[in-house]
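Peer 1: Turn this into a model:
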Amino acid sequence: MDLDRALAVSAAGMSAQSTRLRVVAENMANQDSLGQTPGADPYRRRTVSFSNRLDRELGVQVLGSPRMGTDSKAFPQHYDPSNPAADDKGYVKRPNVDSLIELMDMREAQGSYKANLAVLETTRGMLMRTIQALG
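Peer 2: A predicted model of the protein is given here:
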């Protein structure tokens, strides 16, 4: 039944957006996490990406398992010679987390989650009306 497929695709989309939101939350929670020793690298921003996979049982493309990665962007530095994480020149590496980017990623994931939820609710309503019509 095509409604089963719609439910499966929507559920996979909601799961993917939940994963994206979790990664954004981790990044934002660690945006001030510095290295513990002089010159050590601080927290590196995490990323998540998805690929499509064929669900042979349903005959539709759904999201595959998430691939976790890290952002290779350079660490910004600031001068703070009194900081324990400062290198021999007095510079401290800061995490490469940009709050604005994280906020935009969060808003995009939230919008996609809402869209998948709307499809799920609409499909559920159609199934309920079908069951009522048959009963």
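
Peer 1: going forward, measure contacts between C-alpha atoms and count neighbours the same way
Peer 2: Noted.

Peer 1: separation between the residue nearest in space to the middle of the chain and M68?
Peer 2: By C-alpha atoms, centre = their mean, the chain has its centre lying nearest to R20, at 1.3 Å. Distance, R20 to M68, using C-alpha to C-alpha, to the nearest Å: 10 Å.

Peer 1: Identify the contacts common to the two.
Peer 2: Residues touching both R20 and M68 (C-alpha atoms under 8 Å, 6 or more residues apart in numbering) are V48.

Peer 1: list the buried ones in whichever helix in the chain runs longest?
Peer 2: For the chain, the helix reaching the highest residue count under DSSP state H is reported as helix 99-134. Buried residues in helix 99-134, counting neighbours by 16 or more other C-alpha atoms under 10 Å, are found at 102, 105-106, 109-110, 112-113, 116-117, 119-120, 123-124.

Peer 1: okay, now S51: neighbour count?
Peer 2: For S51, the neighbour count with other C-alpha atoms under 10 Å is 11.

Peer 1: Here is the second sequence; please produce its structure so I can put it next to the first one:
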Amino acid sequence: MSLFNIFNVSGSGMTAQSVRLNTTASNIANADSVSSSVDKTYRARHPVFEAEMAKAASQQQASTAVSVRGIVESDKPLQKEYAPDHPLADTDGYIYKPNVNVMEEMADMISASRSYQMNAQVADAAKSMLQQTLRMGK
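Peer 2: Predicted coordinates for the structure are as follows:
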């Protein structure tokens, strides 16, 4: 594996973790939102990652980049709360809250942040190795 490929892999990892951080932040920001119907209620979103294994297998590479395949909504049940005095209550007196678990989202945010940091450190280490290699050629 060349040192230049390391930048490709770590860069794709940083991009993927950035998407993960953004979706987690969106989930946390909408955790306390309220709606009057199931259809309008915010649902937790999570990115789906895909390793580019087909490219790696065809080129016999030891490293693979990662890409964001898409963002999916969680299928966990929404929180239904009886609050007949709430201005957004439906005809039966219920309001609907998102299926966001803030504790899980915080753990996911820490994990994504650490993964981003590790990819940045890998890119920095590769940069240092390339600089030292260039110095040896002088």
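
Peer 1: TM-score of the superposed pair?
Peer 2: Here the TM-score for the pair of chains, by TM-score structural alignment, normalised by the length of the first structure, is 0.88; 133 aligned residues with a C-alpha RMSD of 1.9 Å.

Peer 1: ok so, going back, what range in the second structure does the longest helix of the first structure sit on?
Peer 2: Counting by TM-score structural alignment, helix 99-134 of the first structure falls onto residues 102-137 of the second structure.

Peer 1: and the angle from the helix or strand harbouring P47 of the second structure to helix 102-136?
Peer 2: Using DSSP states H and E, P47 of the second structure sits within strand 45-51. If you take axes from the mean of the first three to the mean of the last three C-alpha atoms, to 10 degrees, strand 45-51 of the second structure sits at 40 degrees to helix 102-136.

Peer 1: what's the nearest residue to the aligned residue in the second structure for A85 of the first structure if we skip its chain neighbours?
Peer 2: Taking TM-score structural alignment, the alignment pairs A85 of the first structure with L88 from the second structure. Among residues not flanking L88 of the second structure along the chain, S36 sits closest, at 5.0 Å (C-alpha to C-alpha, 6 or more residues apart in numbering).

Peer 1: Equivalent analysis for A112 of the second structure, please.
Peer 2: Q17 (5.5 Å).

Peer 1: The one you found contacts M118, doesn't it?
Peer 2: No - taking contacts as C-alpha atoms under 8 Å, Q17 of the second structure lies outside contact range of M118: 10.5 Å.

Peer 1: Sort out which residues of stretch 67-84 of the second structure are buried, please.
Peer 2: 67-68, 78, 80.

Peer 1: Nearest to P47 of the second structure among those?
Peer 2: V68 (6.7 Å; C-alpha to C-alpha).

Peer 1: just to revisit the earlier point, export the buried residues of stretch 67-84 of the second structure to CSV and tack on distance to N101 of the second structure and secondary structure?
Peer 2: Listed next are the buried residues of stretch 67-84 of the second structure as CSV, based on distance: C-alpha to C-alpha, whole Å; DSSP: H, G, I helix; E, B strand; the rest coil:
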residue, distance to N101 of the second structure, secondary structure
S67, 26, strand
V68, 23, strand
L78, 11, coil
K80, 14, strand
